[in-house]
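>>> have a look; sequence and predicted model below, questions after that.
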Amino acid sequence: MTINCKGSLIDLSSPKVMGILNLTPDSFYDGGKHKDAKAVLDQVELMLNNGATFIDMGAYSSRPGAEHVSEDEEMQRLFPVMELILKHFPSTLISIDTFRANIAAQSIEIGAALINDISAGNLDAKMFDVVAQYQVPYIMMHLKGTPQSMQKQAVYDDLMKDLLLYFSKKLHIARDKKINDIIIDPGFGFAKTTEQNYQLLNHLNMFQTLRKPILIGLSRKSMIYKILKSSPKEALNGTTALHSIALLKGVNILRVHDVKEAFECVQLIEKLKANT
């Protein structure tokens, strides 16, 4: 199971780690942390050295109830930092977390290797055409509504059947557009209650029927710290526990704040699987 990133084939049969670089002031865990060039470069270097295959950059907070950000502001936050990273670490495989087709296109022109779309094209109908034009790997996530409205839409006839149908329809559109490399993200915390998140985790292996790589993003999320009665800052151990479960259920990419711990988790689970 491979994806083509800027001419390099990345084998996802061995799980990979995607490090998060938030460029927003209001992200739920590390908002406002990377304010200057040195902080950005230090963090990227740390993540790469700790085992990250991909760096996922986002300039529009998608946490529940986050404020809307204009396209111009998203660009101003994103593009200079992309150029800075690629100047100092030119081989970095950058994933751009955006639902806007125009930003996706310009990011790819600058040097992005993947597009990570929380809406799977629902918030910008041109996104599929951009991905098809540039033939970059496309992460499509499940989301109902928008980041501002999603928590009111956590209603399903049957959670797993609804998500599988959602992705089946999206994959059909992608095939028609001749998009080759697609990664599935079930969207933990997006239009899902805590109970639904755990139901989703328990049945993650069902997404293997789609025959696409699976990415998850549950790092330090409320589904962990609410259960533990703690906070995002105290949720690393819980995150690692759930990462282990997800890897055993066939997940291919962990999108994380803490690369070193996630990479160690991958190493240990891979050793376990090799000795069954």
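Nice, I can see it. These numbers were taken from a predicted model, which means no experiment stands behind them.
>>> please count neighbours and contacts with C-alpha atoms only from this point.
Noted.
>>> list the buried residues in stretch 148-164.
150-151, 154, 160, 163-164 (16 or more other C-alpha atoms under 10 Å).
>>> now compare the residues you listed and name the two farthest from each other.
Pairwise distances across those peak at 19.9 Å for Gln151 and Leu164 (criterion: C-alpha to C-alpha).
>>> show residues contacting the lengthiest strand in the chain.
Using DSSP state E, we find that the single longest strand of the chain is strand 16-22. Defining contact as C-alpha atoms under 8 Å, 6 or more residues apart in numbering, one finds that strand 16-22 is touched by 30-32, 34, 43-44, 47, 51-59, 252-259, 262-263, 266.
>>> next: stretch 102-120.
By C-alpha under 8 Å, 6+ apart, stretch 102-120 touches 5-6, 56, 71, 75, 79, 82-83, 86, 93-99, 127, 130-131, 134, 136-144, 170, 187.
>>> returning to that earlier point: quick one: buried ones out of the contacts of strand 16-22?
For those, buried by 16+ other C-alpha under 10 Å: 30, 34, 43-44, 47, 51-59, 252-259, 262-263, 266.
>>> and these, which of them are in strands?
Using DSSP E, these in strands are 54-58, 253-256.
>>> taking those together, which two end up most distant?
Gly58 and Ile253, at 17.1 Å, using C-alpha to C-alpha across these.
>>> does Leu86 touch Thr92 like I think?
Yes - judged on C-alpha atoms under 8 Å, Leu86 makes contact with Thr92 at a distance of 6.7 Å.
>>> those two - which one has more neighbours?
Thr92 (20 against 16; other C-alpha atoms under 10 Å).
>>> isn't the more buried one up against Phe54?
Yes - the criterion here is C-alpha under 8 Å, and Thr92 meets it with Phe54 at 7.1 Å.
>>> for Cys5, which non-adjacent residue is closest in space?
Leaving aside its sequence neighbours, Cys5 sits nearest to Ala113 (C-alpha to C-alpha, 6 or more residues apart in numbering; 5.4 Å).
>>> structure B:
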Amino acid sequence: MTGPSARPAPLPARLHGLDRTLVMGVVNVTPDSFSDGGRWFTPGAAVAHGLELVAQGADLLDVGGESTRPGARRVAVEDELARVLPVIEQLVAHGATVSIDTTRAVVAEAAVGRGASIVNDVSGGLADDEMYGVVARTGAVYVAMHWRGHADVMDDLDDYDDVVTDVRRELAARVAALRAAGVRDEQVVLDPGLGFAKAGSSNWPLLARLPELVADGFPVLVGASRKRFLGHLLAGPDGEPAPPLARDRATAAVSALAAAAGAWCVRVHEVAGSADAVRVAAAWQRGQSAPGPGTDDELAVDEDARTGGSTR
């Protein structure tokens, strides 16, 4: 199951057979997320924002109640539940397909109970031993991200021999553990974890060699949106990184390239640009496979017309 047309089975029928990469819009119900913390903190504001993202072209909405920005501290599980559950319930009632962004099994199970279709776990199950059991029991789609530690320590863990090889190996270990817990392969999506234990240059090889991860046979989610490595790339003459809200055009460029490389989904804060980008990538790929001038069939027709059909 590879390429942008691959779809984990439990998603709604309307998301099957689109023949393009999906777009996941971010709904942060947090006061401290790195790019938009506090803007959608109340349930009403979060729901309105989520519906706006759907109107702009989001196929999925990723609802999170705990920031995973570098250096962030954990919130109490009761606070996380109170933040996300009312938002998920209302978004589902409006017909949205919802993902819960959490590392906690209890939050994942409650969110699926309220209608979430996907569990997006940035820890890949390493933060909570009960997570895989919840995924197996509920049958939800599960995004296993490459992860080495919580936000307060992850920058110290950016140490790789070859980042692509190491990430693939560590994700393969997550897949093996998921299978051992009874999770079916068709539930699993992999995420290379851009920005997580990858503070800077380690991110670019993962994007440039994305087809290698796609070739491992699972749908791949790419979450580059507004991340630090884009800010450093777009730094001004004074060397100051571009602020998060100035990284959306670069994010859309990554979305187009990731889609062309076979990503199943891109996770973004600003949806409209990436919704256009994945459609451009799909049209580009269709153009590559369509017959063009000078193909064997057309040359044969031209030759027949010139010779009057003679075979001499």
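Received, thanks. None of these values were measured; they are calculated from a predicted model.
>>> quick TM-score on the pair, please.
Here the TM-score for the pair of chains, by TM-score structural alignment, normalised by the length of structure 1, is 0.95; 274 aligned residues with a C-alpha RMSD of 1.5 Å.
>>> from Lys226 of structure 1, how far off is the residue nearest to Cys5 of structure 1?
To Lys226 of structure 1, Ala113 of structure 1 is 34 Å away according to C-alpha to C-alpha, to the nearest Å.
>>> the more surrounded of the two?
Ala113 (25 against 13).
>>> map Thr68 of structure 2 across to structure 1 for me.
By TM-score structural alignment, Thr68 of structure 2 lines up with Ser62 in structure 1.
>>> mind checking how far that match is from Thr2 of structure 1?
With C-alpha to C-alpha as the criterion, Ser62 of structure 1 and Thr2 of structure 1 are 28 Å apart.
>>> who's more crowded, those two?
Ser62 (22 against 14).
>>> which residue packs closest to the more buried one, ignoring adjacent ones?
Spatial nearest neighbour of Ser62 of structure 1, chain neighbours left out: Pro147 (5.3 Å); criterion: C-alpha to C-alpha, 6+ apart.
>>> contact partners for that neighbour?
62-66, 190.
>>> farthest pair within these?
Ala66 and Phe190 (12.3 Å).
>>> these two: who's more crowded?
Ranked by neighbour count (other C-alpha under 10 Å), Ala66 of structure 1 and Phe190 place Phe190 first, with 24 against 16.
>>> ok, the more buried one - contacts?
Counting by C-alpha under 8 Å, 6+ apart, Phe190 of structure 1 touches 64, 142-144, 147, 150-151.
>>> may I ask you to confirm that it belongs to a strand?
No - Phe190 of structure 1 sits outside any strand when classified using DSSP: H, G, I helix; E, B strand; the rest coil, being coil.
>>> from Ala9 of structure 2, how far out is the counterpart of it in structure 2?
Aligned counterpart of Phe190 of structure 1 in structure 2: Phe196 (TM-score structural alignment). Phe196 of structure 2 sits 28 Å away from Ala9 of structure 2, taking C-alpha to C-alpha as the criterion.
>>> still on that earlier bit, of the contacts of stretch 102-120 of structure 1, which belong to helices?
Using DSSP state H to define helices, the subset of the contacts of stretch 102-120 of structure 1 located there is 71, 75, 79, 82-83, 86, 127, 130-131, 134, 170.
>>> from these, which would you call buried?
Buried among these (16+ other C-alpha under 10 Å): 75, 82-83, 86, 127, 130-131, 170.
>>> can you redo those as CSV with distance to Gly121 of structure 1?
As requested, those are exported to CSV (distance: C-alpha to C-alpha, whole Å):
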residue, distance to Gly121 of structure 1
Met75, 19
Met82, 23
Glu83, 26
Leu86, 27
Met127, 5
Val130, 10
Val131, 10
Lys170, 9
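>>> and the residue positioned nearest the centre of structure 2, what does it touch?
With distances taken as C-alpha atoms, centre = their mean, Leu221 lies nearest the centre of structure 2, 3.2 Å away. Listed by C-alpha under 8 Å, 6+ apart, the contact set of Leu221 of structure 2 reads 143, 189-192, 263-267.
>>> could you rerun that using 7 Å?
189-191, 263-266 (C-alpha atoms under 7 Å, 6 or more residues apart in numbering).
>>> that's a strand at it, yeah?
Yes - applying three-state DSSP, one finds Leu221 of structure 2 inside a strand.
>>> that one -> structure 1?
So, by TM-score structural alignment, Leu221 of structure 2 is matched to Leu215.
>>> and that match, how close does it get to Phe188 of structure 1?
Taken as C-alpha to C-alpha, the span from Leu215 of structure 1 to Phe188 of structure 1 is 10 Å.
>>> quick one: contacts for the aligned residue in structure 1 for Asp36 of structure 2?
Counting by TM-score structural alignment, Asp36 of structure 2 lines up with Asp30 in structure 1. Residues in contact with Asp30 of structure 1 (C-alpha under 7 Å, 6+ apart) are Asn22.
>>> need the counterpart of Asp162 of structure 2 in structure 1.
Per TM-score structural alignment, Asp162 of structure 2 is aligned with Asp158.
>>> excluding chain neighbours, what is closest to Val40 of structure 1?
Per C-alpha to C-alpha, 6+ apart, closest to Val40 of structure 1 is His34, 5.4 Å.
>>> how close does Ala281 of structure 2 get to Arg249 of structure 2?
Taking C-alpha to C-alpha, one finds Ala281 of structure 2 at 15 Å from Arg249 of structure 2.
>>> can you check Ser123 of structure 2 too?
28 Å.
>>> which one's more surrounded, these two?
Using other C-alpha under 10 Å, the more surrounded residue of Ser123 of structure 2 and Arg249 is Ser123, with 21 against 15.
>>> returning to what we had before: quick one: the longest strand of structure 1 to structure 2 mean distance?
For strand 16-22 of structure 1, the mean deviation from structure 2 after alignment is 0.3 Å (mean C-alpha distance after the TM-score superposition for structure 1).
>>> now the angle from that strand to strand 54-58?
If you take axes from the mean of the first three to the mean of the last three C-alpha atoms, to 10 degrees, strand 16-22 of structure 1 sits at 30 degrees to strand 54-58.
>>> how far out from the middle of the chain is strand 16-22 of structure 1?
Mean C-alpha position of strand 16-22 of structure 1 versus that of the full chain (C-alpha atoms, centre = their mean, to the nearest Å) differs by 8 Å.
>>> mind listing what's buried in that strand?
Neighbour-count burial for strand 16-22 of structure 1 flags 16-22 (criterion: 16+ other C-alpha under 10 Å).
>>> quick one: those as CSV, columns for distance to Ser244 of structure 1 too.
Shown next, in CSV, are those (distance: C-alpha to C-alpha, whole Å):
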residue, distance to Ser244 of structure 1
Lys16, 13
Val17, 13
Met18, 15
Gly19, 17
Ile20, 19
Leu21, 22
Asn22, 24
